[in-house]
Every structure is written in structure tokens, then in C-alpha cells.
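>>> Just to be clear, the model below is a prediction. Sequence and coordinates:
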Amino acid sequence: MRVLITNNTLDNRAGSEVYVRDLALALLRRGHNPVAYSTRLGMVANELREATIPVIDDLRLLTAVPDIIHGQHHLDAMTAMLHFPDTPAVYFCHGWLPWEEMAPHFPTIQRYVAVDDLCRERLQCIHGIPGERIRMIRNFVDLRRFALRGELPATPRRALVFSNYINEDGCLGILRQACADRGIELDAIGLSVGHSEARPEQILGQYDIVFAKARCALEALACGTALIACDAAGLGGMVTPGNYERFRALNFGIRTLRDPITIETITREIDLYDAIGARGVTQRVRSEAAMEPAIDQIIDVYREAVDAHLAAQATKHPEKEHDYRAHFLTASDYLRGVADFTKGRYRAEQERDQAWVEATAQRLRTEQAKSELARIRNSRLWPVVTSLYRLKNAIWNRPLATLKTRQDNRRNGDNQGVHGSHALDDHPRIFEQIYQHNSWQSAESRSGPGSTLKRTEVLRHELPAVLSRLGVRTLVDAPCGDCNWRQHIEIDLDAYIGVDIVPALIEDNRRRYRNPNWKFEVVDLIKDPLPPGDAVLCRDALIHLSLADIGRALSNIRRSGAKYLLATSHEAISVNTDIATGGWRSVNLMLAPFNLSAPLERIVENPQTGKILGVWALGKS
């Protein structure tokens, strides 16, 4: 048979691309004539050509009419079916989420194939495909390539992330920390880390545990490693003889990845490592997921589709043998269905291009400003400018509340110095006066210019995803301020608890925000017990405290029982200077006297100043 195989791309080594490659090679070995088609060619296309398999991006080049169309990804499959309107087709669905996996309706599609139970659900429950036209052919492994490694050690020593989606900006840092806590060395391969491995079968056997999903998971299991089903979408867990059938039925995919990726959940699954159990799972994979039986099934479906097509043709009236009105009508319905998505994508590309233009202009303005600043620094006026800046900084760090506290201390004969060592009872008075007098002089927010919508744009965009990855369900915002930016962001939480030292501010928040999941409490971050929560958000707060008070606040946060701290830090700062509480200066939490470790994740709020919102695991910072 001449088999025309379609796919969205034939470039990078991703799941469906590798599936096409392995299928085409298997068909070639059996004496069939595969042809691969995609509008985007590259790495995998070159591998197919080297194996003498024709690869095209223009169907007009194919003058030999195929016997069957193996359709994957609706745009390319529909293109092929319209070009060869008399050729029967089988459409394969490989995923639940991707838009390109949508199943089209067309008169020549005789059968649909799902690679797992969830794909069958998509075909039947979303795209209206009758169950009797669906066949199940699960993913397979070429056992000749993926050889069995030796026995696993009793204790794992090496682990591998095998994914095109997990990267350093996502959850890779969490996986690395969890493995390090158990004395395991972690490596990573995949497009997202810039290392697409052409021959994974040559390295998988070197690892004891592999973090992967879908096809990558199956290949790792075939080699004899222990597998933790995991990807950027979430955590499925350690695959064992007891849960193997459930994972296999769902292709170790998205429906199994239900847990958040945190240090606690990853270490929990690592602790389930069992060399004997892993070998039992491997034996099942090698007996049930071999490639050759799956190729037999695929060829059987091809023949079934050809027979069904011939039977349908035989019932046609000779005068209507080449009547393609049904083809045109279904093609029209199909185009109507993809039009909105295509138009939306075009708009998104326009916005992307405009953003690039604006970013380029901003970069040029920044370079011009740097040049101008260098010129000013070399001028005679520079000493005057620096003197004015020091004067402004001194005034900023001596608000009225601080001066009043000094007078009270002198009046009461209190010998305790103000700088870095206020009596703890004076803290509310300092911040109450700042709030009442709007001392930070922001027209939009009494919490200061750092709480304006413009200054929190990046934060509001990235924070929900970070909290989701950490599995945070209850967030303690300490201090919450006036919630100016918080009210403009949707975060999937069970509870949000805002705390602040200023009673009037808390009362204002209770009146303004009536969300049943929001709660506000008067709490001194430095000394009062914090409400229980999964994480403490401490943004733009420590910069207003003396070094001693920052230390007290951090200790108080650690005592709260929260798993994570999300706090402002300025990575460009080389030395932490002291101030009186109530003032302002930048703080780098990774420097003395705090010496926190590098954050698990970071939201870069201002790359020019090095301001980040870092994520630290409490107890490990």
C-alpha cells in the first residue's frame, strides 16, 4: 500500500513527529510505500529522507495517488483529503488538549483511531464521532532500539527529566531541589532546555528514575527505569504494578497529572521508589507495548477503511460516482469551524510583532539614557546631583512618625536607639501616620507607587501561574496594603488572608472588598503570629524595615508554618544598608545578614533595577 501520512510539523522530535517517523520506517520494512506530508519540515523530515522515505510540503508533487491517507492533525489531514477526494482515510487523535488534534468530519474518513481512553472521550464526547467508527491502538515502543538496562539499585542515584516542556523558568528548579534533598543527581533533556536528544535509547538506561509523560514515559519504562509521571502541567506520581493499568490506559498523560509540583509532592513520590516493582512494570510494558503488534493493528485498520470505502462506492449510482457535493459541504463546515481560531491567531501575531517593535524602541531609549547618564556623570554637575539625592534619601527615611518616636523615647528616658531598634510598640504608629498622610505620595494607592497597576503589570501576569505550580490554596499577604493591584488579578485560591499593621487600613479593606474568600486581620509582621497558610506573600515590605526588624519578620514568617515565602529582593544590590523602620531602601535577601539561598522561582518585576519577587521554600532558604 502507498500510505500518505500527514502531520502538523516534521521538524523537532516531539511526540507525533517521532510517531510518524517510527510508523513510516516500520511500513517501509514491511514492503509498503509511505509518504510523509507537512507544511513545516525540518529535523524529522531529514531523518525520513535519509531512510529513503519521500517527504513533501506540496501535495502537487505527489502524482501517485495513495491507497490510504493516515491523517494526523486536522489542517494537514483535510488538505490531503481534499487533494485526493477518492482516497479513503483514517484519522488518528493523539491528544486531549491541542487544537490541531481536533477531529474533522469528511466523507472519506472511514475510521478514527484513539491512542488512549481520553482521546476516545474527545472523539465521542466533543467531536461527535460514533463509537463504532473508533478503534483503540495504544502507543508503542520499538524494543529493538530501547534495550533493557541492568537491575536498578536499591537506592536511586541518578534521575532524568525527559520533557519538551519542563524548563528552568518553570518547575525544573523544584525537581532539582527535591532530588538533591534525597541525594539524587538530576539531568534534563528536551526542547525546553535546549537539548533535544536524537537517540534517547542510548542514555535512558543510565538513569534510575525518569520524570516524563506520554511517549517519553513509555520509552523510559521499556528501558527499565522507574518512572514518575510528570510534566509542566502537573504530577501524576510513581508508576507501580498496582497503578500501571490506569496510567497505561491514559497514556501517562494529562488526566493523570493532577497533583501540583512542589518539593513535598516530588519527594513523596521519590520515596515510593521500589526497584523490584519498577522491574515488574517494565516487564509488562515490554510484553504489551511492542511496536510490531501495534503496526499489525494499524495496517488492519487501513484495510478495514479501504474495504468500507469500496463498499460505500459500490452503493453509489453510476451517474453520481464523481459527485463531490458532500465533500464541498463538509469542507465548508470545517472552514467555518477553524475561521475564528485562525483569525485570532493572526491578531495575536500582529500584537506580538507590535510588542517587539515597542520593546526594540524601549531598548534604544534605555541605551540612549545610559549614554546620557554617562555624559552627566562626567560633568561638573554630577557632585551636585549626588548631593541632592543623598538629601532626598535622608528626608525620605525620616518620616514624621520616626521623629515623633525619637521625641517620645527622649521624653520617657528610653535609652533604646531609634535607628534599626524601635520599640516594637512604635511600629503601628509609624505606619499609621504614613497611611494617614499618604507619605509615599501616590495618587493611585496609599500603599505607595510600587502598588500601582503600571508597576505591578508583570507581577499580575505571572503570579497566578507561580502559585498554581506551587500548589498554594491559602495565601497570606503580609502586608496587604490597600489591595490596589490585588483586586485586579484572578488567582485560583481557597482563601486569601490580607494582614497589615494599620487598623484603619484593615477596616477600609473590609468595607471595600466583600469577597467571601477574602479575610483581613490586623497583624504586626514583626511580632504577631501570622494566620496559617500555604505561602506568605511579602512584597515591598521588608524594604521599609531596619535590618534587625527584617530578621525578626523572617523568623516570624518561618514560625507561621507556611511552605513558601514570596518576597521582594533586589539582586543588583551588593551591600544591605540599614535604615530606621518606616523609611525605604533596596534589600537583597541573598546577602548578609539574611543569606537566603537562590530562589526556586523568580518573577522579574524590573530588570533595570534587579527587582524580583523570589520564591523560597521555608526551612530550606
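Thanks, I have it. Computed from a predicted structure; not experimentally measured.

>>> switch to C-alpha atoms for all contacts and neighbour counts from now on
OK.

>>> so what's residue 108 up against?
Neighbouring residues of residue 108 by C-alpha atoms under 8 Å, 6 or more residues apart in numbering: 81, 85, 86, 87, 88, 89, 309.

>>> at 6 Å what do you get?
Applying C-alpha atoms under 6 Å, 6 or more residues apart in numbering, we find residue 108 in contact with 88, 89.

>>> how close does it get to residue 410?
Here residue 108 is placed at a distance of 93 Å from residue 410 (C-alpha to C-alpha, to the nearest Å).

>>> and the comparison structure, right after this:
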Amino acid sequence: MKLILTNHHLDDRGGSELYCSELAPALRRVGHEVAVFTLRPGHISDELARRGVPIFTTGDDARIEAFDPDLLHVHHAPCLYYLGALRLRAKVLFSSLGVIPALEAAPLVWEGVAQGLAVSEEVLDALRSSRFGSEVPLTIFRNWFDDTGLVPEVPGRPGEARRIAVVSNHLDQTLARDLEAIRAAHPGLEWTHFGYPNNSVEMSPELLRGFDRVITIGRTALLAAALQKPCLLYDVHGCDGLMTPERLDALASRNFSGRLTRSRPSRRELEHLLLDEARQVDVAALAERIWREYALSRRVEELLALYTRLLEGKTSLGEQTRSAYGREGQVYTEAWVGRLHAEAREKALQRESEAKASEVTTLRECLQAERTLSARLRTEVEQLASALSVKEAECAHLGSELAMIRSSLAWKVVSQVRGIKDQFIAQPNSRVRLIYDHMRHRLKQRRGLGYASRE
């Protein structure tokens, strides 16, 4: 069988993108020729291409018609509008995976569509309320976990919560704050967020096995349960509590989305769920049901049986249906291309703004560093000036003491000289006195002092 899977965009690690990227290789492994069509290629379609899956996009009309698929498995109405206008004779299956994204809505034009699929009772009710759902047969085709290369774990019991994985592209900020408070209150406990914007990685079994608890929704919740990891269904739309064997069917009715009860546990309730109640979950019994009812290998068998029935039916695309789609697909594509250009321009301006903001931040940091350095140098200068003042005062004090010492020594010398004078020169008309007076007179004349001796 030759078939084309479609998805509006394949540039993010989101729900429908990963649904498509897991299903296409699984169908190829059982011998079918599978290609993928997308209006917005990206790294998910690049990964598929590296695995040998042909990728079609707008402008590949001739290649798509040459591929001549037997069946189109369509996600997202804009893809149906585009492919419905091409010269194809394929059977068409339209699949909806949710009720919140507008892209998951029922198509407005559905000529040639033989079957509609809903991922849950919630989605089935939404499709039934549309004109499409009133005219096209609908059935539930549930989600899965990718069991490729896996075998069931040895039955076990939950251990102590030490490492918690939060897998979400829309991390709830209340959840993040509560987890951080719980982490601070329990040394040795840590939590890690996987998803946009900073940690979008493949959620492989090897990665999840390293954690004791998982907080997530959708297919990752099914994988966690298959690995016997206690899983709390909690996302931006609410919390549905822990997955248990008893609650599995009810949780499936909302595709394990957190929208069944939409509760908002308090911090204390969240702590109790993760640290206490999670240890009471019969993870072995839950894993046994997940493996039996939700493995991708089982889903492929169900899907191939459905494909076979559709191929035996009469409803398909053709010359009569092509006029119903007309140029809608091309009109949408042109509008989408314009939007892509606008988004690219917006992203370029955002990157430029972020670069400028980063430059301003760097300059502010440099300025603050200079201010800090200036303040430190100013303080050092003030400290040095103060020290200099102290040293100057010490020098002045020492100079004063030195002057006093010198004055004291001079006085002693003068006193001693006078004593010698009185002792040896005081006698008038003595020979020594005459010599003394003569020498003193000559010295005064030489210095030009011009005053008479007072002796």
C-alpha cells in the first residue's frame, strides 16, 4: 500500500508532529510505502527524511501526483484542502487529535473523505457536533506509546521520589513554583523540565528510566506507565491526578490531558501525591494494561485493518471531488506563505532586538563594573589620604620632639660654654681674657655686625 500521512507543520516536537514521526516509520516497518506531506517543513520532517521517508510540501504537486497514493491519512484540514485539489484517486481518512488547537477542528470541505478518527471520546463529541461529523462515519483511534525495540519491565513497585521529570511544552508556572518549594524542603530531591523553550529533547525510554516520577500528559504519560514510572497527569489545563489501572479508561476519555477533572492541587497536595500516594500505585498492573492496550504495534494492526476496509469502499478523491476543493488549498498556501514571511520578519526583528538588549545589558554590566571599581578606588584614595594625614601628624609630632631635643642640647652647650668662660676667661686684664676679647672683636668685624661686646 502507498499512503501519505499529513501534518500541518513538522518543525516542533509537539503532539501531532511526534504522532506522525512515530507512525510513519512503524507503517514502513510492516512493508508499506509511506510519504509525509506538510505545509511547514522543519527538523521533524528532516529527521524523517534521514530515515528514508519521502517528504512533500507545497509546490511538490507533480511529485505528489506521481507518487499516486492509495490512501491519505490526514491530520489538519488545510492539508486536506491542498491535496484535495490535486489529481489524486486516493481514499481519505481524516484524524483529529484534540479539541483546543483550531487546526484540530473538523474540515469545512470533506468531499472524498471516507472515515473520521477521534483520539478520544472528548474529540469524538466535538467532531459529532460538526456538519462533517454528521455525514462521515466516525470512530475512536486512541493514542499509543512507541514500543519499538522495547520489552515489558520486570514487575516492580515504586521507590522513593528522588528525581522528577516534568515533560511539557507549556510548563505551568504554579507547578514550577510548587516543585521548587518541595525540592527546597526535601534535600536530595530534584526535578527537571523537558520541553520548550530551553530543553526540547526526545523523550526516550532510556531517558525516562532515570527518573522516579513523571509529570506529563499524552503519549509520554503512556510511555512512563509502560516503564512502571508513577505518572501524574498535570499540564497548563489542569491536573487529573495519578495514572492507576482503575482510572485508565476515564483518563483515556480525555486523552490523558489533565482535562478530566481539571483540578489544581495545592502545594501540600502535590507533595502528598508525588511522595506518598505515588508509592501506592500498582505500577505493574498498570503497565500490563498499557502494553496490552496501548502499544504502537497494536495500533498499527488496528489501523491496517481500517485501511483495508477503506480501500474496499467506494468513497475516494477523484475528478468529481476536485472541483469541491477548487483553489482553496492554493489560496490557503499563499496566505500561509505570507504569514511565514511575516513570522520570519518578526523573528528577525526579535533576534535583532534581543541582540541589542544583550548589548545594552553588557554595557550596563561594564558600566556597573566601572562604577564599582571607581567606588573601590575612591575608598582606597580616602583611606590613603587618611593614612597620610596620620603620618603627617606623626611627622609633625616627631619634628616638634626633635626641635625640643635640639633646643635642650643647645642650651646645655651654651651653659657649658658659659661655665668654661666664667671659669677661664672671667678674670679681667688676664692674658687669656685679652686674647679672648681680641679674637671676639675680630670675628665681629669680619661678620660686619658692628656692635660692641656686652661682655
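It's in. Everything numeric in this text was worked out from a predicted model, so none of it was measured.

>>> Need the TM-score between these chains.
For this chain pair, the superposition-based TM-score is 0.68 by TM-score structural alignment, normalised by the length of the second structure; 369 aligned residues with a C-alpha RMSD of 3.9 Å.

>>> now the strands: where do they sit in the stretch 1-150 of the first structure?
For the stretch 1-150 of the first structure, strands defined by DSSP state E, counting those that start in this stretch occupy the ranges 2-6, 33-37, 55-56, 68-72, 89-93, 109-114, 134-136.

>>> Tell me which of those sits nearest to residue 304 of the first structure.
Residue 304 of the first structure sits nearest to strand 109-114 of all the strands of the stretch 1-150 of the first structure, at 8.2 Å, using C-alpha to C-alpha.

>>> what do we get in the first structure for residue 157 of the second structure?
Here residue 157 of the second structure is matched to residue 152 in the first structure, going by TM-score structural alignment.

>>> Next, count neighbours for the nearest residue to its match once chain neighbours are set aside.
The shortest distance from residue 152 of the first structure to any non-neighbouring residue, by C-alpha to C-alpha, 6 or more residues apart in numbering, is to residue 275 (5.4 Å). Residue 275 of the first structure has 19 neighbours, counted by other C-alpha atoms under 10 Å.

>>> Residue 139 of the second structure too?
Residue 139 of the second structure has 15 neighbouring residues, counting by other C-alpha under 10 Å.

>>> Same list (the strands of the stretch 1-150 of the first structure) but as a markdown table, adding distance to residue 48 of the first structure.
As requested, these are exported to a markdown table (distance: least, C-alpha to C-alpha, whole Å):
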| stretch | distance to residue 48 of the first structure |
| --- | --- |
| strand 2-6 | 12 |
| strand 33-37 | 8 |
| strand 55-56 | 7 |
| strand 68-72 | 16 |
| strand 89-93 | 20 |
| strand 109-114 | 23 |
| strand 134-136 | 26 |
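
>>> Which among those strands is found nearest to residue 569 of the first structure?
Evaluated over the strands of the stretch 1-150 of the first structure, closeness to residue 569 of the first structure peaks at strand 89-93, with 46.5 Å, by C-alpha to C-alpha.

>>> quick check: the closest one aligns to which part of the second structure?
Using TM-score structural alignment, strand 89-93 of the first structure pairs with 92-96 in the second structure.

>>> mind listing the helices for the stretch 101-250 of the first structure?
Under the criterion DSSP state H, counting those that start in this stretch, helices of the stretch 101-250 of the first structure are mapped to 117-125, 172-181, 214-223, 244-249.

>>> mind putting those in a markdown table, distance to residue 144 of the first structure and mean neighbour count included?
Converted to a markdown table, the helices of the stretch 101-250 of the first structure look like this (distance: least, C-alpha to C-alpha, whole Å; neighbours: other C-alpha atoms under 10 Å):
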| stretch | distance to residue 144 of the first structure | mean neighbour count |
| --- | --- | --- |
| helix 117-125 | 27 | 19 |
| helix 172-181 | 31 | 20 |
| helix 214-223 | 11 | 26 |
| helix 244-249 | 21 | 17 |
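
>>> Generate TSV for those, with distance to residue 21 of the first structure as supplementary columns.
TSV is the format used below for the helices of the stretch 101-250 of the first structure (distance: least, C-alpha to C-alpha, whole Å):
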stretch	distance to residue 21 of the first structure
helix 117-125	21
helix 172-181	29
helix 214-223	13
helix 244-249	22
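
>>> do you know how far the residue nearest the centre of the first structure is from residue 170 of the first structure?
Nearest to the geometric centre of the first structure sits residue 232, at 4.9 Å (C-alpha atoms, centre = their mean). With distances taken as C-alpha to C-alpha, residue 232 of the first structure is found 7 Å from residue 170 of the first structure.

>>> try residue 103 of the first structure
From residue 103 of the first structure across to residue 170 of the first structure, the span is 31 Å (C-alpha to C-alpha).

>>> Of those two, which one has the most company?
A side-by-side neighbour count of residue 103 of the first structure and residue 170, using other C-alpha under 10 Å, places residue 103 first with 23 against 18.

>>> What is the aligned counterpart of that one in the second structure?
Per TM-score structural alignment, residue 103 of the first structure is aligned with residue 106.

>>> and if you look at residue 50 of the first structure?
Taking TM-score structural alignment, residue 50 of the first structure has residue 50 as its aligned residue in the second structure.

>>> and the helix or strand where residue 340 of the first structure lies, how far from the chain's centre?
Following DSSP states H and E, one finds residue 340 of the first structure within helix 325-377. What separates the centre of helix 325-377 of the first structure from the centre of its chain is 21 Å, taken as C-alpha atoms, centre = their mean, to the nearest Å.

>>> likewise stretch 396-409 of the second structure?
Using C-alpha atoms, centre = their mean, the offset of stretch 396-409 of the second structure from its chain centre is 76 Å.

>>> In the first structure, point out the residues matching that stretch.
Going by TM-score structural alignment: stretch 396-409 of the second structure matches no residues.

>>> Next: stretch 225-244 of the second structure.
Mapping stretch 225-244 of the second structure onto the first structure (TM-score structural alignment) gives residues 221-240.

>>> quick one: contacts of that stretch?
Contact with stretch 221-240 of the first structure is made by 146-149, 165-166, 205, 208-213, 256-261, 269, 278, 282, 285-286, as judged by C-alpha under 6 Å, 6+ apart.

>>> Repeat that for stretch 190-199 of the first structure.
Here stretch 190-199 of the first structure makes contact (C-alpha under 6 Å, 6+ apart) with 163, 164, 165, 167, 189.

>>> try 10 Å
Applying C-alpha atoms under 10 Å, 6 or more residues apart in numbering, the external contacts of stretch 190-199 of the first structure come out as 12-14, 43-44, 145-146, 161-170, 172, 188-189, 203.

>>> now swap in stretch 41-48 of the second structure and tell me
7-14, 17-18, 20-22, 24-25, 35-38, 49-58.

>>> Could you pull out the buried residues of it?
Using 16 or more other C-alpha atoms under 10 Å as the test for burial, stretch 41-48 of the second structure gives 41, 44, 45, 46, 48.
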